[in-house]
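1. prediction below, plus the sequence it came from.
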Amino acid sequence: MTQLHYAYLASFMVSSAFLNWLLEGQVPWVRLLCLILLFSTFVFVSLYHSLKRSIKSKD
């Protein structure tokens, strides 16, 4: 994993902790849905930057 991936992982952990605190009184499936959406967003951004970097290195 690159340094950028570690930054995304750290920001995911902080964001998920904040989201859990924000949604503390909600039912569990709402919290799970928000966590899945947050995780998929960070995975997409991480893969996008990896692809962008690999295309840039080929040029």
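-> Sure thing, it's come through. Numbers count the residues shown, from 1 in each chain.

2. can we go C-alpha only for contacts and neighbour counts from here?
-> Will do.

3. for the longest helix anywhere in the chain, name the packing helices and strands.
-> The longest helix of the chain (DSSP state H) is helix 28-58. Packing contacts for helix 28-58, counted by 3 or more C-alpha pairs under 8 Å, 6 or more residues apart in numbering; DSSP states H and E, involve helix 3-22.

4. one more to weigh against that first structure:
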Amino acid sequence: MTVLIGGLIGLGIGTIVLCIMWAIRWKLVFGDFEDYPWLLYTSILAALVIIGVGSKLI
């Protein structure tokens, strides 16, 4: 059970890191990030949902 919880938390953190890296890449390629705030918000929301699901299973 602890392995499952750890895996879900790790997945959530991994998602956040991946989203930040994607956001940086997006900014480098397209220049202006203000035009695409939904990308950042969607990424944060997805990570929170994964962490939320993980905490519900505890």
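-> Right, received. Where do you want to start? For clarity, every value in this text was computed on a predicted model and none was experimentally measured.

5. give me the TM-score for these two chains.
-> The TM-score (TM-score structural alignment, normalised by the length of structure 2) is 0.59; 50 aligned residues with a C-alpha RMSD of 1.9 Å.

6. before we move on, back to that, and the longest helix of structure 1, which residues are buried?
-> 31, 35, 39, 42, 46 (16 or more other C-alpha atoms under 10 Å).

7. contact partners for the last one?
-> I take that to be residue 46 of structure 1. 4-5, 8 (C-alpha atoms under 8 Å, 6 or more residues apart in numbering).

8. and if you look at the fourth one?
-> Residues near residue 42 of structure 1 by C-alpha under 8 Å, 6+ apart: 8, 12.

9. what's the local residue count around the equivalent of residue 25 of structure 2 over in structure 1?
-> By TM-score structural alignment, residue 25 of structure 2 lines up with residue 18 in structure 1. Residue 18 of structure 1: 12 surrounding residues under other C-alpha atoms under 10 Å.

10. ok, now the one 3 residues further on?
-> The number of residues packed near residue 21 of structure 1 is 11, by other C-alpha under 10 Å.
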